[in-house]
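Asker: Sequence first, predicted model second:
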Amino acid sequence: ITGPGVHLGYNKIHTYDAFNYRESDTVKPGNELVTFELDGVTVGVAICYDVRFPEQFKALARQGAEVIVVPTSWADGPEKRDQWRLLSATRALDSTAYVICAGQARPGGNAKAGEASGPTGIGHSVIVSPTAERLAEAGYEEEIVYADIDSELVTKTRKTLPVLEALS
């Protein structure tokens, strides 16, 4: 689905069927990758649990995605922030693209950090470069993060680290 600067929709491919929860009981997964153009930049889309599947990020990059956006409601709990930070950086390395993850703020903010939160967020929205540099990262509270995106860095990274050319 494409349009001139218009995102027309995406149905997450990987439903969250883990930790005794079955999202697939109520959500029908999609089966199509989505990219769109915004100001000359190709943007790929993933949602939440999709971040655990490197093949999807590589496929989006092979379709030209220079930036991949990932809105999430990542649950808090023991080691969940560490997993979130690792996965967001690793997907940037896998795809040699910028990965922008918008995480739902942690209900209760810093006072509840690290406690199990069920299906609600952990916060920590982040913008990661194609080389896994964290350009901006929020905390547990509501916050907006900003960073400059440089398409030339994507091109340079893909030339020096040609992981998208490898067999998948």
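Answerer: On my side now, so go ahead.
Asker: going forward, measure contacts and count neighbours with C-alpha atoms only.
Answerer: Fine.
Asker: For the helix or strand hosting residue 82, name the packing helices and strands.
Answerer: Secondary structure from DSSP states H and E places residue 82 in helix 80-95. Applying 3 or more CA pairs under 8 Å, 6 or more residues apart in numbering; DSSP states H and E, one finds that helix 80-95 makes contact with helix 54-62, strand 98-103, strand 126-128.
Asker: Run through who's touching the last one.
Answerer: When you say that, I think you mean strand 126-128. Applying CA atoms under 8 Å, 6 or more residues apart in numbering, the contact partners of strand 126-128 are 88-89, 92, 98-103, 134-138, 145-147.
Asker: Report the distance from it to the chain centre.
Answerer: In this view, strand 126-128 has its centroid 9 Å away from the chain centroid, taken as CA atoms, centre = their mean, to the nearest Å.
Asker: following that strand, which helix or strand comes up?
Answerer: Next element after strand 126-128 (DSSP H and E): strand 134-137.
Asker: What of the first one?
Answerer: Toward the C-terminus, helix 54-62 is succeeded by strand 67-72 as the next helix or strand (DSSP H and E).
Asker: Make TSV from the helices and strands packed on helix 80-95 and add mean neighbour count and distance to residue 162 to it.
Answerer: Shown next, in TSV, are these (neighbours: other CA atoms under 10 Å; distance: least, CA to CA, whole Å):
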stretch	mean neighbour count	distance to residue 162
helix 54-62	20	11
strand 98-103	27	15
strand 126-128	28	18
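Asker: this is the other structure I want to compare:
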Amino acid sequence: MELVALQLNAGASWPANQDRITALLERLPPRRPLLVQLPENAVVFGNREAVQEVAEPLGDGPVQDCLAQWAKQLGIWLVVGSMPTRIEHSDKLHASCLVFNEQGERVACYHKLHLFDVDVADGHGRYRESATFMPGNELCVVDSPFGRLGLSICYDLRFPELYRALRDQGADILMVPAAFTRVTGKAHWLPLLQARAIENQCYVLAAAQVGEHAGGRQTWGHSLILDPWGEICACLPDGEGLISASLDQHRLDSVRRQMPVAQHARLRAVWRDKE
């Protein structure tokens, strides 16, 4: 079983991004089953107006039709890092991670929990996702041929309690599609991903945006696949492209068996004793 992460330099035009993704999908390894992840903002990476223009109701629209068609035609499990989806009776959107199986059926959807409202010392400076998006309020773990996939998006990575909850729900692979800024990525991307892999003894699949984008945005790239011991299986530091690595179920089982941290965790017992 093979894990694949696509690294993109997406922009504000869905047709242009569609062409970029199509070109990378043509380079997929032939092995099946194949789990392919696109980064955050893979469909559109632009200002509020560009995002609103591309946004679709969940389950309805030409963009989602295209995503489903890719999964079906290529016979892959496709995780779309994020795309904007509409919320009924609201001018806000969700940043939604969508999962399609090899038949092109959408089997899961996760709305980003933690919105990136921060100030960064880069060319863009001020980030306020809450101006456009509304946070989700549910976790999502989905069964697949590769194991249980725990879904997350980018800024979620800074909240370890989310990943512990995903592991508690049986996650084997943590999905972390992202558009980390160059400044924060250089400082924290790798150590945070390794921590989530090690703490939860899960594979981590992290497809990233890379390079210069409109509005002065700069993204870090360095798409990664990590094993449950936190070791790097594959990395693409710069440029568009893809990385792949084999999923080793024996490796996952061995790490969890030799150091059973999930069974040793006692914090909930402490809380119960104090009630």
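Answerer: Looks like it came in fine. The structure displayed is predicted, hence computed values, not measured ones.
Asker: What does the superposition give as a TM-score?
Answerer: Once superposed, chain against chain, the TM-score is 0.83 (TM-score structural alignment, normalised by the length of structure 1); 157 aligned residues with a CA RMSD of 2.2 Å.
Asker: re earlier: okay, buried residues for the helix holding residue 82 of structure 1 please.
Answerer: Under the neighbour-count criterion of 16 or more other CA atoms under 10 Å, helix 80-95 of structure 1 has 80-81, 84-85, 87-95 buried.
Asker: residues contacting residue 46 of structure 1?
Answerer: Applying CA under 8 Å, 6+ apart, the residues near residue 46 of structure 1 are 10, 12, 68-71.
Asker: And it, how close does it get to residue 117 of structure 1?
Answerer: 22 Å (CA to CA, to the nearest Å).
Asker: Name the nearest of the buried residues of helix 80-95 of structure 1 relative to residue 160 of structure 1.
Answerer: Taking CA to CA as the measure, residue 160 of structure 1 lies nearest residue 93 of the buried residues of helix 80-95 of structure 1, at 12.2 Å.
Asker: Show me what that closest one lines up with in structure 2.
Answerer: Under the alignment (TM-score structural alignment), residue 93 of structure 1 pairs with residue 198 in structure 2.
Asker: Go ahead and confirm its match touches residue 230.
Answerer: Yes: applying CA atoms under 8 Å, one finds residue 198 of structure 2 in contact with residue 230, separated by 5.2 Å.
Asker: quick revisit: for the helices and strands packed on helix 80-95 of structure 1, which one sits closest to residue 168 of structure 1?
Answerer: Here helix 54-62 is closest among those (CA to CA), at 7.7 Å.
Asker: In structure 2, which residue range corresponds to that closest one?
Answerer: Taking TM-score structural alignment, helix 54-62 of structure 1 hits residues 160-168 over in structure 2.
Asker: which other residues reach that stretch?
Answerer: Contacts for stretch 160-168 of structure 2 (CA under 8 Å, 6+ apart): 139-141, 150-151, 156, 174, 196, 199-200, 202, 262.
Asker: quick revisit: tabulate the helices and strands packed on helix 80-95 of structure 1 in JSON lines, adding columns for distance to residue 23 of structure 1.
Answerer: Shown next, in JSON lines, are those (distance: least, CA to CA, whole Å):
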{"stretch": "helix 54-62", "distance to residue 23 of structure 1": "19"}
{"stretch": "strand 98-103", "distance to residue 23 of structure 1": "18"}
{"stretch": "strand 126-128", "distance to residue 23 of structure 1": "25"}
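Asker: aligned partner of residue 185 of structure 2 in structure 1?
Answerer: Using TM-score structural alignment, residue 185 of structure 2 lines up with residue 80 in structure 1.
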